[in-house]
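Colleague: how does the following fold in three dimensions:
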Amino acid sequence: MSRLFPSPALPRLRMLCHIALALLWLGLTAGAAPAAAADTVAVVLSERGGVYAEFLDALNAGMAQSPGRRVVRLTGVAAAGEKIDEAELGDASLVLAVGAGAARALARMEGTPPVLSVLVPRLTFERIAAESGRRARPGSFSALYLDQPLSRQLNLLRFALPGRKRVAALLGPESAALAPRLRSAVSRAGFELQMEQVAEEGDIVPALNRLLPATDVLLALPDGLVFNRNTARPVLLTTYRHQRPVVGFSQAYVTAGALAAVFSTPAQMGRQTAEFLRGLPAGRVTLGAPLYPSYFSVAVNRNVARSLGLDLPDEGVLREALEKAGEGE
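Modeller: The predicted structure follows:
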């Protein structure tokens, strides 16, 4: 009879088992929820639009390749009159400072998550870190530099202008700190260096007239006094009079009349930044040492090359040679 008519306790037992399994499942999923939550990267721009928008578009496209791991959120713009909302930074695992203005503003703020600066040249970043005291707190303030390693610039010179060993460099107030590293890099690369430093724009052409007769090429290095919109024309005219090519650091300078340049575009920097973020562990991070650009372009001004009687390899050939040579710094 018991086999034909089950005990009334059995249905209750089955119900209790179902409830226990449901509670166990809820407990497991509740415990797993924090691990599945996406980390937030707060983004602070120096300005709206232009190169910053180009960078942000490439960053978002790169982050979309692994959705859900990290969420990029535009938090503020460090332009005049716009205040960064510190409360919105608090729940972020990392803050991305895009441009020198954003890096400077975030460096002055206390208690922020780690800050990664991008679209900032090395000398500018080092100056911001020193002035703000951030240099004393390793792991919380780092960068993906905008400018190229000196070894890559010198390799471009080697591949584009083989046989030209005497390098001229003109430094200003911003780039003066580069002098020791420049001497070392030039020596390692097997070049000879002639270098002068100027304190004001009126000193630039006289300094070039002293440097260029004894050298083969001018290596242009980022400096707001020496290479800007006002000085580009006199610098390039002076080098042309001496029949000396200029190896620059931007597409704009090549367009203006430099022979060639190696540089990274905002889109390339956005791509590298996305790859960097995707490779970070979950949660708050400890940043390592700053890095140079992994992706870069080469530009050549063919009209200038013809006027100087030079036959340079194609831009793609030069870029491939630089990629094979590696970073080296």
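
Colleague: from now on I want contacts and neighbour counts done on CA atoms only, so please keep to that.
Modeller: Fine.

Colleague: may I ask you to name the longest helix in the protein?
Modeller: Determined from DSSP state H, the single longest helix within the chain is helix 9-36.

Colleague: can you name the next helix or strand after that one?
Modeller: strand 39-45 (DSSP states H and E).

Colleague: what is that next one packed up against?
Modeller: With contacts defined as 3 or more CA pairs under 8 Å, 6 or more residues apart in numbering; DSSP states H and E, strand 39-45 has these neighbours: strand 70-77, strand 94-98, helix 100-107.

Colleague: about what we covered before: any idea how far the longest helix of the chain is from the chain center?
Modeller: 49 Å (CA atoms, centre = their mean, to the nearest Å).

Colleague: show the contacting residues for Leu219.
Modeller: 167-170, 246-248 (CA atoms under 8 Å, 6 or more residues apart in numbering).

Colleague: make TSV out of the residues you listed and add secondary structure, neighbour count and distance to Gly50.
Modeller: Below are the contacts of Leu219 laid out as TSV (DSSP: H, G, I helix; E, B strand; the rest coil; neighbours: other CA atoms under 10 Å; distance: CA to CA, whole Å):
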residue	secondary structure	neighbour count	distance to Gly50
Val167	strand	21	34
Ala168	strand	23	33
Ala169	strand	20	30
Leu170	strand	23	29
Val246	strand	25	27
Val247	strand	26	25
Gly248	strand	25	22
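
Colleague: to compare against the first, here's another:
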Amino acid sequence: MFLLLFLVLLASPAYAAKVLIIGDTQFALVSDVVSEIQLGLRTQGKEYATSEIKGRLGAVVEREAAQIVVALGMDALSEAMRLPPSVAVVYGLVVVPPKSGRANITGVYMSPPVSEYVAAIRKYLPSIARVSVVGSPNLVKGLLTSEAAHIDTYHVTSSAELVSTVNRLQGARSLLLLPDTSLLTAQVMANIYLFSFRNNIPLLGISEANVKQGSLFALVFDPKTVSRQIAEKVQAILSGSEAAEISSSPPRRYNLYVNSNTARKMGIAIPDEMLKKAKKVYQ
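Modeller: Predicted coordinates:
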């Protein structure tokens, strides 16, 4: 009897988990997000580094009898996209919603919709009035909502086209480059900052690093908020909802970073309310 019980336990998945959380956990940001997701779940998820499951995620899912894979980052998401459609995928820590025909998928993307920048300008800096948005067609489509009355949109498909397009915008009131890493190289950004200061056109950043470099302000995703949203989506699927019925979404909250030195050089008055709202103000 003891031997039979031992063989049954040996054949069963060890610490089987309904939820697998995959990501580059050697990085502090990813590790913190994983911890926050775990806190938000009513069932314990099992964590794997992306390098551990590369090329064999399907086998791990089968062994664990997992129902949901949380994929944090593009490498993890690429692995998860190969899973059979019966396995739900919830993504996070990706810039924009992935292009996919996969039905059983939802998640939280990091980049703010253009409407968030327009709302911030209308609230704090109404004199700027309009935003010139430059980006690849896919990002424009994914991040542009209903603020057409306050923006001018320019589609580009290469770094060279991006730079040449921006150089024709000397009359713009402000400039927002959508976050396409294949276009926004270090050399491109150096050229854009030079254009911004020469023409007194504020650049709106997409990261804290951008603000340190000279962007007027940036809206940056809040990791704890994103983690909670991911956990909510996972919990909804565990409770019976289909991933396809749960819309992918941007973060509910952003951290504001402001460069008051850039504002001063461009003659832009930053109201106290905006400075108080900022998580950090670079002088």
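
Colleague: of the contacts of Leu219 of structure 1, which ones are shared with structure 2?
Modeller: Using both residues aligned by TM-score structural alignment, their matches' CA atoms under 8 Å, structure 2 keeps these contacts from these: 167-170, 246-248.

Colleague: from Pro97 of structure 2, how far off is Asn138 of structure 2?
Modeller: Distance, Asn138 of structure 2 to Pro97 of structure 2, by CA to CA, to the nearest Å: 10 Å.

Colleague: compare the two (neighbour count), which wins?
Modeller: Taking other CA atoms under 10 Å, Asn138 of structure 2 and Pro97 do not tie; Pro97 has more neighbours (20 against 14).

Colleague: was I right about the more buried one contacting Tyr109?
Modeller: Yes. Look at Pro97 of structure 2 against Tyr109 with CA atoms under 8 Å: they come within range, at 5.9 Å.

Colleague: which residues are common contacts for these two?
Modeller: Residues touching both Pro97 of structure 2 and Tyr109 (CA under 8 Å, 6+ apart): Ser248.

Colleague: re the thing from before, out of the helices and strands packed on strand 39-45 of structure 1, deepest packed?
Modeller: With neighbours taken as mean count of other CA atoms under 10 Å, those reach their highest mean count in strand 94-98, at a mean of 27.

Colleague: what angle do it and strand 70-77 make?
Modeller: On the basis of axes from the mean of the first three to the mean of the last three CA atoms, to 10 degrees, strand 94-98 of structure 1 is oriented at 50 degrees to strand 70-77.

Colleague: show me what Phe55 of structure 1 lines up with in structure 2.
Modeller: Aligned counterpart of Phe55 of structure 1 in structure 2: Val33 (TM-score structural alignment).

Colleague: wait, Arg108 of structure 1
Modeller: Aligning on TM-score structural alignment places Arg108 of structure 1 opposite Arg82 in structure 2.

Colleague: once you drop chain neighbours, what's closest to its match?
Modeller: Nearest residue to Arg82 of structure 2 in three dimensions, chain neighbours excluded: Gly58, at 7.9 Å (CA to CA, 6 or more residues apart in numbering).

Colleague: give the burial count for that neighbour, as a bare number.
Modeller: Using other CA under 10 Å, Gly58 of structure 2 has 18 neighbouring residues.

Colleague: number of residues surrounding Gly240 of structure 2?
Modeller: Neighbourhood size, Gly240 of structure 2 [other CA under 10 Å]: 8.

Colleague: which ones are touching Ala185 of structure 1?
Modeller: For Ala185 of structure 1, the contact set (CA under 8 Å, 6+ apart) comprises 150-151.
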